[in-house]
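In: mind looking at a prediction? Sequence and model below.
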Amino acid sequence: MSEADAETVEGTPGRTEVWIEKYRPQRLADIKGHEDIVPRLQRYVERNDLPHLMFAGPAGTGKTASAQAIAREVYGDDWRENFLELNASDQRGIDVVRDRIKDFARSSFGGYDHRIIFLDEADALTSDAQSALRRTMEQFSNNTRFILSCNYSSQIIDPIQSRCAVFRFTELADGAVETQIREIADVEGITVTDDGIAALVYAANGDMRKAINALQAAAVMGETVDEETVFTITATARPEEVEAMVDHAIGGDFTAARAALEDLLTDRGLAGGDVIDQLHRSAWEFEISEQATVRLLERLGEVDYRITEGANERLQLEAMLASLALEKE
């Protein structure tokens, strides 16, 4: 994105802006990492034949940005008047959401065939609420298009899925995240080292919002963004630190493995879930045997389940390391 494009976003000029909004894609062509999805959405816009849409996938992969980009391309400068964004899981209930949808759909259109309603977190709705939403979609299908966003499409009832064209957003590739980081760094005049870029990509794990937020946070720490700054800002352990902990355990040195875990949890401030996520992401990259990797993944699955059920994080992680160390004997 050019510097001129960045300045079209509303807000206070300069570094005080929230970069995830300042550099939010303005058009579908600006969205990175979804070369199979963007052309199909552009085709809908070009033909002026927009169906109900469902965007499913992890956070920070471009679902909301795509919905807003569609609205900008369909309505131009009038997009805010013809685009309603709602959180479908609003604690006030689906009745409030339906009332707002009805009011929006019944209001003036200003020469457009339809308006767009974007429902975020649609998978958090109960089955009854989704049934009510389905009826609302039917009632206003002549002048309203719905875009539903969710993390898991399997949590959406079949009658709604069958009414939507489903697009599955995957975690962004490292190359797409790196390209966006470098573009923002150039516009903002930030020096980012190669190892800093690699650390940002690793910490983001396919989440563009997380990468941009980390870059902005690291940029205020000094003139140069490097690996050390990124790992400190994001409270992320270096891959080699996590690997060393596993190596100690698999090698039978439980004391050293426990000390490494203690450093991650206490000194570095990582949560137990963060440690599990990093172990899972890096498991096949460790320089350990395939058999040891399989054992590690088996233990990770068990620990993750127990922590999810409310077990003590530290105790479960120590038990995992102990079981790996015992198998060496």
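Out: It's in. Predicted model only: the values in this text are computed from it and were never measured.
In: switch to C-alpha atoms for all contacts and neighbour counts from now on
Out: Noted.
In: show me where the protein has strands.
Out: Under the criterion DSSP state E, the chain contains strands at 52-56, 83-87, 115-120, 144-150, 164-168, 191-192, 224-225.
In: dump these to CSV, plus mean neighbour count.
Out: Below are those laid out as CSV (neighbours: other Cα atoms under 10 Å):
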stretch, mean neighbour count
strand 52-56, 23
strand 83-87, 18
strand 115-120, 23
strand 144-150, 24
strand 164-168, 17
strand 191-192, 19
strand 224-225, 20
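In: next one for the comparison:
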Amino acid sequence: QVLRAEIGAAIQRTTPVLLEGEPGSGREFAARVIHFASPCGGAFLAVECAALSPDALELELFGCLTDAVPGAYSDRAGLVHQAQFGTLFLAEIQALPIEHQRSLLALVDRGEVVRVGATKPESVELRVMASTSVDLEREVRAGRFLPELHARLCAGLIRVPPLRERREDIVDWARAFAREHGARLGLDSLSPEVESLLVLHDWPQNLPELSDAILRALQACHGAHERTVRVEHLPAALRELSGARPRRGMLVPPPPPRATPDGTHVAQASQYSGAGPWLVGVPGRDAAAEVAISLREFEKLCLMCALARTKGDKLKAAKLLAVGKSTFYRKIAKHGL
């Protein structure tokens, strides 16, 4: 919810944005959301700062004049020119050399850029967004990053948590990857058991790892001539989780509801009984306090999972959880969903 609120606030502004988080956590995706939801009409252009040499990166970003460098037989526009009225996204900005940081600071502060080989600045109008996976304050203290540029970027700081810290998003991402990868295979369906299992994994490589797991599962499902991805189609590391107990302190979503003879759905009983349903004790915490805190977290996660499974349909989500409509609306209001 915090991430969504910060992205929503950034959409309303035109100032620089710094997206901080682990590689693969979805920082560029968040930047694209901000760009395409904002009123700007220009292009979204991205560059990986660590992928190019300093000289190549300078040409790529700022362009050059004819004969300014060997092989330049005409003026070349940089990404800052091509992103006019749009967004320039600099991935892993900590890899940007200090001299290029000064040029970027001039762009952010004054909207000016000087091409390689030129002496006069040109005016450009665009929004700068960047991502980093390191502590930029430490880079500033080490003299590797300009404090002025850091200050400009941090005015729009957004932390993108890793998947393990936003497990409520895992199913939505898994379904999106299933649609993307499954289009050419003619299938995109994940069983409820698979979706519940995916939430248990920590996904240390974040979205690329989840995407790869879904692709492999779809290929296994297609090879077995089946239409729905089941637990046996998942990579071995994920299949092993099906019989594993959750780690202490970890909140686990409930299993998919089972249908009763009259067609209604009820939640299955927890196999991890203890302080509360689907709760695992946290060492050193008072039992009563643990129940009060964990039950609230559990209730919110159940609501979010139900809304995700029903694609936001509140009536269906209420039925899925076997609660009345008024009770469901009261609870989602309580949790700000």
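Out: Structure's in. What do you need? None of these values were measured; they are calculated from a predicted model.
In: re earlier: format the strands of structure 1 as JSON lines; extra columns: distance to Glu302 of structure 1.
Out: Converted to JSON lines, the strands of structure 1 look like this (distance: least, Cα to Cα, whole Å):
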{"stretch": "strand 52-56", "distance to Glu302 of structure 1": "27"}
{"stretch": "strand 83-87", "distance to Glu302 of structure 1": "33"}
{"stretch": "strand 115-120", "distance to Glu302 of structure 1": "32"}
{"stretch": "strand 144-150", "distance to Glu302 of structure 1": "27"}
{"stretch": "strand 164-168", "distance to Glu302 of structure 1": "28"}
{"stretch": "strand 191-192", "distance to Glu302 of structure 1": "39"}
{"stretch": "strand 224-225", "distance to Glu302 of structure 1": "37"}
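In: these two touch, right, Val19 of structure 1 and Ala214?
Out: Not Val; residue 19 of structure 1 is Trp. No - Trp19 of structure 1 is beyond contact range of Ala214, at 10.0 Å (criterion: Cα atoms under 8 Å).
In: neighbour count winner among these two?
Out: Ala214 (22 against 18; other Cα atoms under 10 Å).
In: what sits closest to the equivalent of the more buried one over in structure 2 if chain neighbours are left out?
Out: In structure 2, the residue paired with Ala214 of structure 1 according to TM-score structural alignment is Ala213. Sequence neighbours aside, Pro235 is the residue nearest to Ala213 of structure 2 in space, at 6.5 Å (criterion: Cα to Cα, 6 or more residues apart in numbering).
In: settle this for me: that neighbour is touching Leu218, isn't it.
Out: No - with contact defined as Cα under 8 Å, Pro235 of structure 2 does not reach Leu218; the gap is 10.5 Å.
In: neighbour count: these two, which is higher?
Out: Legend: neighbour count by other Cα under 10 Å for Pro235 of structure 2 and Leu218, higher for Leu218 (28 against 15).
In: the more buried one and Val231 touch, don't they?
Out: No - judged on Cα under 8 Å, Leu218 of structure 2 makes no contact with Val231 at a distance of 11.2 Å.
In: give the contact list for Ile7 of structure 2.
Out: 30, 33-34, 158 (Cα atoms under 8 Å, 6 or more residues apart in numbering).
In: tell me which two in the residues you listed are the farthest apart.
Out: Val33 and Ile158 (13.0 Å; Cα to Cα).
In: pick the one among the contacts of Ile7 of structure 2 closest to Lys334 of structure 2.
Out: For the contacts of Ile7 of structure 2, the nearest to Lys334 of structure 2 is Ile158 (25.2 Å; Cα to Cα).
In: the closest one contacts Leu18, correct?
Out: Yes - when contacts are counted by Cα under 8 Å, Ile158 of structure 2 is listed as touching Leu18 (6.1 Å).
In: the helices in the stretch 101-250 of structure 2, which residues?
Out: Counting by DSSP state H, counting those that start in this stretch, the stretch 101-250 of structure 2 has helices at residues 136-141, 147-154, 170-182, 192-200, 207-223, 236-239.
In: so what does the first one touch, helix or strand wise?
Out: Looking back up the chat, that one is helix 136-141 of structure 2. helix 147-154 (3 or more Cα pairs under 8 Å, 6 or more residues apart in numbering; DSSP states H and E).
In: try 7 Å this time
Out: Counting contacts by 3 or more Cα pairs under 7 Å, 6 or more residues apart in numbering; DSSP states H and E, helix 136-141 of structure 2 is packed against no other helix or strand.
In: tell me where the stretch 1-150 of structure 1 has helices.
Out: Using DSSP H, counting those that start in this stretch, helices in the stretch 1-150 of structure 1 cover 3-6, 19-22, 38-47, 63-75, 94-106, 127-139.
In: Asn87 of structure 1 is nearest to which of the ones you listed?
Out: Taking Cα to Cα, helix 94-106 is the member of the helices of the stretch 1-150 of structure 1 nearest to Asn87 of structure 1, at 8.3 Å.
In: quick one, that closest one and strand 115-120 angle?
Out: Interaxial angle of helix 94-106 of structure 1 relative to strand 115-120 (axes from the mean of the first three to the mean of the last three Cα atoms, to 10 degrees): 160 degrees.
In: now do helix 94-106 of structure 1 and strand 83-87, the angle between them.
Out: 180 degrees.
In: residues in contact with Ser103 of structure 2?
Out: Ser103 of structure 2 makes contact with Val113, according to Cα atoms under 7 Å, 6 or more residues apart in numbering.
In: so how far is Ala211 of structure 1 from the spatially closest residue to Glu228 of structure 1 that is not a sequence neighbour?
Out: Of all residues not flanking Glu228 of structure 1 in the chain, Gly196 sits nearest, at 7.7 Å (Cα to Cα, 6+ apart). With distances taken as Cα to Cα, to the nearest Å, Gly196 of structure 1 is found 11 Å from Ala211 of structure 1.
In: these two: which is more packed in?
Out: Per other Cα under 10 Å, whichever of Gly196 of structure 1 and Ala211 has more neighbours is Ala211, with 27 against 21.
In: isn't the more buried one up against Tyr202?
Out: No - in this structure, Ala211 of structure 1 is not within contact of Tyr202 by Cα atoms under 7 Å, at 9.0 Å.
In: which of the residues in stretch 195-203 of structure 2 are buried?
Out: Of the residues in stretch 195-203 of structure 2, 195-201, 203 count as buried by neighbour count, 16 or more other Cα atoms under 10 Å.
In: same check, this time on stretch 204-220 of structure 2
Out: In terms of neighbour count (16+ other Cα under 10 Å), stretch 204-220 of structure 2 has its buried residues at 204, 206-207, 210-211, 213-220.
In: identify all contacting residues around that stretch.
Out: 24-26, 162-163, 174, 177-178, 181-182, 203, 229, 233-235.
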